[in-house]
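Q: next comes the sequence, and after it the predicted model I'd like to discuss.
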Amino acid sequence: MVRLLKFRYIFLMMAILGCRDSSKKSAPEGAETGLPAEETPAVTQNTKTILFFGDSLTAGLGLDPNQAFPALIQKRLDSLGYSYQVVNAGLSGETTASGRNRLDWVLRQPVGVFVLELGANDGLRGIPLSETRKNLEEMIVKVREKYPGARIVLAGMQLPPNMGPEYTGEFQDLFPELAQKHQVMLIPFLLKGVGGVPEMNQADGIHPTAEGHAVVAENVWEVLGPVLVEYAGSRP
């Protein structure tokens, strides 16, 4: 029963994440990042940037931005004395294709650590995984070419079994395979401990509550923390 509930949760989650049309038209400066231009944090010479690039899970849909897991990561960084500025570039409905098209805009600012959380909407829509893989790969390569010293973290996602065992299996394997191929760090499942847990989700049963985002932040920190320790000059 618990396993079934989790699968139902994941399926419903992706249905909502994918319901928004991901096609983008020309927008005013700052709109494509999901943040108004005036809210883009100023980065000083001595400040490194951790950029979270994803969909509504990263954006913290339904919550105050300060409750979303990127903001919680910022609070932890501040408490530990790290000179990092977190940028939340999450956008609801994002696919890997639309994210790839948006990436150049986001990379206009220096990036020290890039956290890539995309792919669930591709899976829901049944997009060929060769295309999803290609888009994710191109984003990883583009970040590395633009900022060779940046660390990259890839957030994994899973699909329900009704998408077909071959597709779901390949989808699940896609993230660790890319992480290994490109030598980037991997968060195996972003929603570990949150998916399928009613009290960790909002009334829609899909998007995490503030408490859910706190758990997601812990999942992220398990991988991000060691990355920052390894990153030369990560401490002020």
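A: That came in fine, so what should we check first? Residues are numbered from 1 along each chain as shown.

Q: every contact and neighbour count from this point should use C-alpha atoms.
A: Will do.

Q: quick one: the longest strand seen in the chain to chain centroid distance?
A: The strand that spans the most residues within the chain, counting by DSSP state E, is strand 48-54. Centroid displacement of strand 48-54 relative to its chain, using Cα atoms, centre = their mean, to the nearest Å, is 9 Å.

Q: again, but for stretch 99-119
A: 10 Å.

Q: show me what that stretch is in contact with.
A: 32-33, 48-55, 58, 89, 94-96, 132, 135-136, 138-139, 143, 146-147, 149-157 (Cα atoms under 8 Å, 6 or more residues apart in numbering).

Q: hey, where'd the strands end up in this structure?
A: So, for the chain - with DSSP E - the strands run 48-54, 84-88, 113-117, 151-155, 185-187.

Q: now Glu137: closest residue in space that isn't a chain neighbour?
A: Leu178 (7.2 Å; Cα to Cα, 6 or more residues apart in numbering).

Q: oops, could you answer that again for Ala59 instead?
A: Gly90 (4.2 Å).

Q: these two touch, right, that neighbour and Leu61?
A: No: using Cα atoms under 8 Å, Gly90 is not in contact with Leu61; the gap is 9.4 Å.

Q: list the contacts for the residue nearest to Ala59?
A: 33-34, 52-60.

Q: among these, which ones are buried?
A: Neighbour-count burial (16 or more other Cα atoms under 10 Å) is assigned, among the contacts of Gly90, to 33-34, 52-60.

Q: okay, pairing it with this:
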Amino acid sequence: MARARNLAVALAVIFLGVAPAVAAPVTIVALGDSLTAGYGLPPEDGFVAQLQRWLDARGAQATVLNAGVSGDTTAGGLARTDWALVPETRAMIVTLGGNDLLRGLPPEESRANLDAILDKADARDLPVLLVPMIAPANYGPDYKASFDAIYPDLAARHGARLGTPFLGPILSMPDQAAALRDYMQPDGLHPSSAGVAIIVEALGPEVVALIDEANGKAP
């Protein structure tokens, strides 16, 4: 009987020893402005909270940290990047530029700030999902072309992932009057809870790819 018990213990040790290791959750810092922070929404309805639930429901091993500050420009985001990137950070989502647009800041300033943020991510070898903002047409064709080019240019330069424009899933709807009514808050600038859900459906798979990259599973 004792011999049988010893054999059972030995077999358990062998099997436990060869069991595959479970990957630790990937800590993702979501650096952004009010769109990331969840302005105007209950905490459970904001972008980060809804994204976390979306990832959890699909078994993605990740923890998303909300580093969104309402009103932040790209300059503000740059100023706090170092302390936002806590030691356990393994990936980053950058969603900045909307407040630069609202202030009409020169696109070259936004480009320089985002470039510097990505430099900091590069220094830590962090994969990044860069989520674009899109300049409105009424800013004029030159401004729009210059601003809109920032995100694909910098993603290519830094090897970052270029995401779907944050408000793109809403602004691309054919009936814009209905889209603004059903998916945006009354200010017309921030998505409602239902709008965030649509945005998460679009960005979620891109975040999964980011997690895979952090785990060394994707090029």
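A: Perfect, thanks for sending it. What you see is a predicted model, and the numbers here were worked out from it, not measured in a lab.

Q: quick one on the thing from earlier: equivalent range in the second structure for the longest strand of the first structure?
A: Using TM-score structural alignment, strand 48-54 of the first structure corresponds to residues 26-32 of the second structure.

Q: ok, average deviation of the top helix by length along the first structure from the second structure?
A: As assigned by DSSP state H, the longest helix anywhere in the first structure is helix 210-230. For helix 210-230 of the first structure, the mean deviation from the second structure after alignment is 1.6 Å (mean Cα distance after the TM-score superposition for the first structure).

Q: elements contacting that helix?
A: Helix 210-230 of the first structure sits against helix 69-80, strand 151-155, strand 185-187, with contacts defined as 3 or more Cα pairs under 8 Å, 6 or more residues apart in numbering; DSSP states H and E.

Q: quick one: the ones you listed as TSV, columns for distance to Val2 of the first structure and mean neighbour count too.
A: Below are these laid out as TSV (distance: least, Cα to Cα, whole Å; neighbours: other Cα atoms under 10 Å):
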stretch	distance to Val2 of the first structure	mean neighbour count
helix 69-80	25	18
strand 151-155	23	24
strand 185-187	22	22
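
Q: distance check, Tyr82 of the first structure against Lys48 of the first structure.
A: 9 Å (Cα to Cα, to the nearest Å).

Q: let me see the contact set for the alignment partner in the second structure of Leu154 of the first structure.
A: By TM-score structural alignment, Leu154 of the first structure lines up with Leu130 in the second structure. Shown in contact with Leu130 of the second structure (Cα under 8 Å, 6+ apart): 93-95, 151, 155, 160-163.

Q: reformat those residues as a markdown table; add distance to Ala197 of the second structure.
A: Below are those laid out as a markdown table (distance: Cα to Cα, whole Å):
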| residue | distance to Ala197 of the second structure |
| --- | --- |
| Ile93 | 17 |
| Val94 | 19 |
| Thr95 | 17 |
| Tyr151 | 23 |
| Ala155 | 25 |
| Ala160 | 24 |
| Arg161 | 21 |
| Leu162 | 20 |
| Gly163 | 16 |
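
Q: list the contacts for Ile127 of the first structure?
A: Contacts of Ile127 of the first structure by Cα under 8 Å, 6+ apart: none found.

Q: ok, 10 Å please
A: Ile127 of the first structure sits next to 95, 119, 121 when contact means Cα atoms under 10 Å, 6 or more residues apart in numbering.

Q: next one: Ala214 of the second structure
A: 26-28, 90-92, 125-128, 208.

Q: Throw the helices and strands packed on helix 210-230 of the first structure into TSV and include distance to Trp105 of the first structure, thanks.
A: Formatted as TSV, these follow (distance: least, Cα to Cα, whole Å):
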stretch	distance to Trp105 of the first structure
helix 69-80	19
strand 151-155	18
strand 185-187	24
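
Q: wait, which of these is closest to Arg125 of the first structure?
A: strand 151-155 (19.0 Å; Cα to Cα).

Q: the first structure: matching residues for stretch 111-121 of the second structure?
A: If you align by TM-score structural alignment, stretch 111-121 of the second structure falls on residues 133-143 of the first structure.

Q: returning to what we had before: ok and the longest helix of the first structure relative to strand 48-54, angle-wise?
A: Computed by axes from the mean of the first three to the mean of the last three Cα atoms, to 10 degrees, the angle separating helix 210-230 of the first structure from strand 48-54 equals 130 degrees.

Q: which positions within helix 210-230 of the first structure qualify as buried?
A: Quick answer for helix 210-230 of the first structure (16+ other Cα under 10 Å): 210-221, 223-224, 227-228.

Q: next, the angle from it to helix 69-80.
A: Computed by the same axes, to 10 degrees, the angle between helix 210-230 of the first structure and helix 69-80 is 50 degrees.

Q: return the distance of helix 210-230 of the first structure from the chain's centre.
A: 12 Å.

Q: again with stretch 73-81 of the second structure
A: 16 Å.

Q: find me the equivalent region of that stretch in the first structure.
A: Going by TM-score structural alignment: stretch 73-81 of the second structure matches residues 95-103.

Q: what's the counterpart of Trp183 of the first structure in the second structure?
A: Actually, residue 183 of the first structure is Gln rather than Trp. Structural alignment (TM-score structural alignment) places Gln183 of the first structure against Gly159 in the second structure.

Q: and its match, what is it in contact with?
A: 118, 122, 127-129, 153.

Q: could those residues go into a markdown table alongside distance to Pro169 of the second structure?
A: Formatted as a markdown table, the contacts of Gly159 of the second structure follow (distance: Cα to Cα, whole Å):
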| residue | distance to Pro169 of the second structure |
| --- | --- |
| Leu118 | 25 |
| Asp122 | 29 |
| Pro127 | 24 |
| Val128 | 21 |
| Leu129 | 17 |
| Asp153 | 22 |
